[in-house]
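> With the input below, show me the fold.
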Amino acid sequence: MSFGIALMLAACGAADKGESAASASANPVISLDTLRTVTERLSSDEFEGREPGSPGEAKTLAYLVERFQAAGLKPGNEGSWFQDVPLVELTAQNVSPLSFTGGKAPLSLAYGPQMVVGTNRVTPRIDLKDSEVVFVGYGINAPERGWNDYAGLDVKGKTVVILINDPDWETKNLEGPFGGRAMTYYGRWTYKYEEAARQGAAAALIVHQTEPAAYGWNVVQSSWTGAQQVADAANGHMDHSQAVGWIGLDQARALFASGGQDFARLAAAAKVKGFKAVPLGGVKASVSFDMNVRKHSSKNVIGILPGTSRADEYVLYTAHWDHLGRCEKAPDGDDICNGAIDNATGTAALVALAQANAKAGPTPRTQVFLAVTAEESGLLGSAYYGSNPVFPHARTVGGVNIDAMQLAPPARNVVVVGKGKSELDGFLERALAAQGRVATAEPTPEKGFYYRSDHFSFAKYGVPMLYFDGGDDLVKGGKAAGAAYAEDYEKNRYHGPADEFNPGWDWSGALRDAQVYYAVGRALAQSDAWPKWAPGDEFRAIRDRSRSGATG
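You can find the predicted model right below:
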């Protein structure tokens, strides 16, 4: 049985200024066998969870080059398939309990079930001792919004306790000092640690709450225990805090009570502009651990289909090949986070899209197929490409990012992360119309997905990238069925050993989504348009500046 759906891109309207007639039609034949085979192979135990710097990486790279070559791609980096990405692997060992003394009652939090901790510093040992604890609300310093949780506060040498997400995340609409329900970058855990380091904090601890974090403690525990990757840096990241980590909600409540404070009251107060940080009654934090430090070079994999008449203009297809490697054991003893859906499926789609485009023949613009490393460690591979682009950002038209294909039956829609941000939406809507589907905005913008995948690394340099998830309105079962699929994946598989290949998966929905990726990318590669960011978008000015010096 073939699940192939012929995509015919609708004729371009007047609004699609500059788009060539050649982009008006495409008939993709996406290989279901490729999607299945590549996903199954990359997520097998043989690849050990595809951790950067592990034997699993070497196997992954060799397999991707083999598949890229067979698909018809050419090496994309001056004759090489690879772009070296300098990394440091940091593994915390002999982690002591995180202890709090000096309050009403001493606390000792266990590594794993109650707290996780690590460091970005490239150093063999961390000893945090008797560091005064201060609650800094959401830990945000945003002058343009008139908000500073660190105002009048000196946290040098201190441990800051921080809430996840933005102060207005519980708002039901998109109105508020930080975009209401939609998370801004200020809400991301990465920002919280960055700002704490800028303020001089010795340690930064985020309080885990499932709804504003968008995932349960199991995800925090599996992601933070074991080896961690950071970008290599000349200063060894010694300007970062000594220790960063998370503590459970119940443990946070106990900590605040020990410091003579009520967690719920202070958390509510932190939502209001003008909140002042609160020391926790003389409570002091201590934790220590050894660090196993290993410098290594991971790799992005780059293949291209050279363009014809405008070969110096580039269209990107991106997906991350890495996952977590060995992780926290499941009850059955399985300690391999195979990352079948996240993101063996996206990497398989990258290969299948390369195949389909090679068979369809060259396009005016060069098509770039980029499998990046270390996404799970904080978008490190794409960030490195962003700061060291193989193809100039000013000559990169835009593209699509593929992260975790949905293995649910067909849906009536796709869920666009960042809908309305750029003119790429028009390309997507035409591709979906050919399937009788629609694009809908993400229903949970508070989860901050826009800042959690590799498209963000390109957006920061002004390159518009389209990122969508499989639909949440299934043809059979509607939104209830879509919600049940999403809940099962997030609770039982996401970032855990249970994210394994399932021979019984229904690929029909994922195949339709892959065809949409093809249609969008192919239309961009055939077009002469340069999609813009929406007026007022945070990345518009960056793109305008980079394009002002470019021709074409």
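
> can we go C-alpha only for contacts and neighbour counts from here?
OK.

> For the chain, list the residue farthest from the centre, please.
The centre of the chain is farthest from one residue, K104, which by C-alpha atoms, centre = their mean lies 40.2 Å away.

> What sits closest to that one if chain neighbours are left out?
Take K104 and drop its neighbours on the chain: the residue closest to it by C-alpha to C-alpha, 6 or more residues apart in numbering is S258, 4.6 Å away.

> and if you look at R125?
Per C-alpha to C-alpha, 6+ apart, closest to R125 is D290, 4.5 Å.

> Now do that neighbour against M183, distance only.
From D290 across to M183, the span is 35 Å (C-alpha to C-alpha, to the nearest Å).

> which of these two has more neighbours?
Between D290 and M183, M183 has the larger neighbour count (other C-alpha atoms under 10 Å), namely 25 against 18.

> Tell me the secondary structure at that one.
coil (DSSP: H, G, I helix; E, B strand; the rest coil).

> who are the neighbours in contact with the residue nearest to Y518 when sequence neighbours are not counted?
Spatial nearest neighbour of Y518, excluding adjacent residues (C-alpha to C-alpha, 6+ apart): L353 at 6.2 Å. Going by C-alpha atoms under 8 Å, 6 or more residues apart in numbering, L353 touches I30, A514, Y517, Y518.

> Report the two of those residues separated the most.
Spanning the widest gap among the contacts of L353 are I30 and Y517, at 10.4 Å by C-alpha to C-alpha.

> T308: neighbour count?
12.

> in stretch 442-457, what counts as buried?
Using 16 or more other C-alpha atoms under 10 Å as the test for burial, stretch 442-457 gives 442, 445-457.

> Nearest to R540 among those?
Among those, and counting by C-alpha to C-alpha, the member closest to R540 is F456, at 13.7 Å.

> And that closest one, how close does it get to T210?
Counting by C-alpha to C-alpha, the gap from F456 to T210 is 23 Å.

> ok, now T444?
13 Å.

> swap in G245?
For G245, the distance to T210 - C-alpha to C-alpha - is 16 Å.

> do K532 as well
35 Å.

> again, but for Y517
31 Å.

> Comparing these two, which residue is more hemmed in?
Higher neighbour count among Y517 and T210: Y517, with 26 against 13, using other C-alpha under 10 Å.

> now for the helix or strand the more buried one falls within, which elements pack on it?
Using DSSP states H and E, the element containing Y517 is helix 508-526. Packing partners of helix 508-526 (3 or more C-alpha pairs under 8 Å, 6 or more residues apart in numbering; DSSP states H and E): strand 310-320, helix 346-360, strand 365-372, strand 396-401, helix 424-433, strand 465-470.

> Sequence B follows; please return its structure for comparison with A:
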Amino acid sequence: MPLALAFLAAAAAPAPPAISIDTLRSVTKELSSDAYEGRKPTTPAEAKTVAYIVERMKAAGLKPGNHGQWTQAVPMVEIAGTAHAPMVFSGGKTPVSLAFRTDMVSATYQVAPSVAIKDSPVVFVGYGITAPEDHWDDYAGLDVHGKTVVILVNDPDWRSPDRTGPFEGRAMTYYGRWTYKYEEAARHGAAAAIIVHQTEPAAYPWAVVQSSWTGPQLELDEPGDHRDQSRMIGWMQLDAAKRLFASAGQDFATLEAAAGKPGFKAVPLGVTMSAGLTNTIRRQASQNVLGILPGTAAPGEVVLYTAHWDHLGHCDPVNGDGICNGALDNASGVAGLIALAEAQAKAGPARRSLLFMSVTAEEAGLLGSRYYAEHPVYPLAKTVGGVNMDVLNVHGRARDFVITGAGKSQLEDLIKPIVAAESRTISPEEHPERGGYFRSDHFSFAKLGVPMFDGGSGDDLVVGGMAAGRAATEDYVAHRYHKPQDEYDAAWDWSGAVADLDIYYTLGRQLAEGTNFPNWYPTSEFRRIRDASRAGN
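Model (predicted):
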């Protein structure tokens, strides 16, 4: 019997208890009120936020999820660059000097008051990917210790019109994300790692890089102060890269094309890079909130539901309003978490434990979920899988359902019949090239092997069809996302959120009542991590 059918045969779930719309409304309204000041981590508003979530978890019928405690401390450090020297490339036909913000941005993961790179040899490493399962290694035979690597963003096959190619074609894989590029460069000992920005493969313009990388940056505060990372990371404008390559006697377009083909070999550019920056450092802590419904027969095996509680706090005012309340992003997701906890508790304990976790610092780079994944209360090898919720549908029921990052895990085999039972269809992700699967908290667990599901209503609304759905999505992105206008609206239609939450409930219940452990598909970049994790269990 195929694995998905075995799951279904062994763990068919009864109809879910009704999801409470009153809970969805009350939690979203409360957490997005001005009294919570936009729920920025480590501010006085955090204590109020955490206390409210704990109160609602208790009322839902959960138990403290961290060995008798409701929270998990997440140590963080703020690194604020105060002076960025130009990035100077020497030894070519002409010197190339790149100015901070306009030509490049520079930063560091290392917790250090200053960073200096002096005459570091520069190597173009193509897409900077080491993927044994895809027979691809841009670092093959290369020693980059002490060197500066220049890297292309996205995957080698990002120009594909469809999803065919060694890295899923048009759909971005984790190997295409900028976070991976820096991680892989550090694993190979690079002193500095600089990504070439191009708007289409990055999926955002240079202005996003400028705004995201030029203020204080939060990182996890851990022993070693991240000295295992490259001393400097950053981005450079495409035109700046072309000038650098020309100075080195190379044509950027020619090497870019070569980097997209199997067998590419890294190219030393014959120039050196010098740069530096100084930092101010502030150590602080935040909290993840954990509530659990203990299992009966296998309490040590855990099914996850996650939603981040944080938002941006005080932000640039619009019409005199300077609080980014984050009603949809992600007070609504926390409301969904509490509503699911109520429903699961009402149904009674399952065979396995159900863990409901509201994590901190998603907006700062998935830090809360990453900390839990790297310091789990329950071993990841015995974490079955789960669902993440980040922005619920408040525009009414949708005929369709979209799986973010489709084609990755066996959770999809389970979700499809659940969606069909709701008389809904699966629609393809509209922009798979944007790498949406890697941009919320589920990814912190996926990266370490745990299959996590992310998906929700598509744009084909029962009332108004695709036109209404797309208009609502575009309005949110253009006028409310990460702005003070993301506020609670009593006129919202929660029926679409309830329909999605019914699906999340059923998936979680099937996993919690089952005995199997889902895995990633053999082609997934996370398969070998899960296999290694589960090998001893």
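
> following the helix holding Y517 of structure 1, which helix or strand shows up next?
Per DSSP H and E, the helix or strand that comes after helix 508-526 of structure 1 is helix 540-548.

> quick one: the helices in the stretch 51-200 of structure 1?
55-71, 189-198 (DSSP state H, counting those that start in this stretch).

> Can I get the ones you listed in TSV including mean neighbour count and distance to Q251 of structure 1?
As requested, the helices of the stretch 51-200 of structure 1 are exported to TSV (neighbours: other C-alpha atoms under 10 Å; distance: least, C-alpha to C-alpha, whole Å):
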stretch	mean neighbour count	distance to Q251 of structure 1
helix 55-71	18	36
helix 189-198	19	18
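
> re earlier: L42 of structure 1 versus the residue nearest to Y518 of structure 1, what's the distance?
17 Å.

> Return the residues in contact with the closest residue to K181 of structure 2 other than its chain neighbours.
Excluding the flanking residues, the one nearest K181 of structure 2 by C-alpha to C-alpha, 6+ apart is G128, at 6.0 Å. Contacts of G128 of structure 2 were listed using C-alpha under 8 Å, 6+ apart, and they are D137, D138, Y139, I151, L152, K181, E184, A185.

> can you tell me how far the equivalent of the fourth one over in structure 1 sits from Y193 of structure 1?
Think I151 of structure 2. Counting by TM-score structural alignment, I151 of structure 2 lines up with I162 in structure 1. Separation of I162 of structure 1 from Y193 of structure 1 (C-alpha to C-alpha) stands at 9 Å.

> Need the residues touching each of those two.
Joint contacts of I162 of structure 1 and Y193 (C-alpha under 8 Å, 6+ apart) are A204.

> L411 of structure 2 corresponds to which position in structure 1?
Per TM-score structural alignment, L411 of structure 2 is aligned with L424.

> which residues sit in contact with its match?
P464, M465, L466, P531, K532.

> try 6 Å this time
By C-alpha atoms under 6 Å, 6 or more residues apart in numbering, L424 of structure 1 lies in contact with nothing.

> who touches stretch 423-436 of structure 2?
R170, A171, M172, A203, R399, D400, F401, V402.

> Just tell me what the fifth one corresponds to in structure 1.
Right, R399 of structure 2. Per TM-score structural alignment, R399 of structure 2 is aligned with R412.

> try the fourth one
A203 of structure 2 maps onto A214 in structure 1, with residues paired by TM-score structural alignment.

> again with the third one
When structure 1 is aligned by TM-score structural alignment, the residue opposite M172 of structure 2 is M183.

> OK, contacts around that match?
P445, E446, G448.

> cool, N338 of structure 1 as well?
S43, G49, E500.

> which non-adjacent residue is nearest the second one?
I take that to be G49 of structure 1. Per C-alpha to C-alpha, 6+ apart, closest to G49 of structure 1 is G325, 3.7 Å.

> so the one you found makes contact with R50?
Yes. With contact defined as C-alpha atoms under 6 Å, G325 of structure 1 counts as touching R50 (5.4 Å).

> which helices and strands sit right next to the lengthiest strand in structure 2?
Scanning structure 2 for the strand with the most residues, using DSSP state E, yields strand 267-293. If you count contacts as 3 or more C-alpha pairs under 6 Å, 6 or more residues apart in numbering; DSSP states H and E, strand 267-293 of structure 2 packs onto strand 63-64, strand 71-84, strand 87-90, strand 114-124, strand 352-359.

> Figure out which of those strands is closest to A258 of structure 2.
Closest approach to A258 of structure 2 among those (C-alpha to C-alpha): strand 114-124, 11.3 Å.

> now what about that closest one, what contacts it?
By C-alpha under 6 Å, 6+ apart, strand 114-124 of structure 2 touches 147-150, 266-269, 271-279.

> Just the buried subset of those residues, please.
Applying 16+ other C-alpha under 10 Å to these flags 147-150, 266-269, 271-279 as buried.

> hang on, the earlier thing: can you add distance to E429 of structure 1 and give the contacts of L353 of structure 1 back as CSV?
As requested, the contacts of L353 of structure 1 are arranged in CSV below (distance: C-alpha to C-alpha, whole Å):
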residue, distance to E429 of structure 1
I30, 20
A514, 15
Y517, 11
Y518, 13
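
> got a winner among the residues you listed for most neighbours?
Y518 (28 neighbours).

> H442 of structure 2 versus the aligned residue in structure 2 for that residue, what's the distance?
Matched to structure 2 by TM-score structural alignment, Y518 of structure 1 sits across from Y505. From Y505 of structure 2 across to H442 of structure 2, the span is 16 Å (C-alpha to C-alpha).

> what do you get for E429 of structure 2?
17 Å.

> what angle do the longest strand of structure 2 and strand 298-308 make?
Between the axes of strand 267-293 of structure 2 and strand 298-308, defined by axes from the mean of the first three to the mean of the last three C-alpha atoms, to 10 degrees, the angle is 120 degrees.

> how deep is A498 of structure 1 tucked in, by neighbour count?
Neighbour tally, A498 of structure 1, other C-alpha under 10 Å: 18.

> Excluding chain neighbours, what is closest to it?
N492 (6.8 Å).

> now swap in R528 of structure 2 and tell me
In space, R528 of structure 2 is closest to G449, 7.9 Å off (C-alpha to C-alpha, 6+ apart).

> On the three-state scheme, that neighbour is what?
coil.
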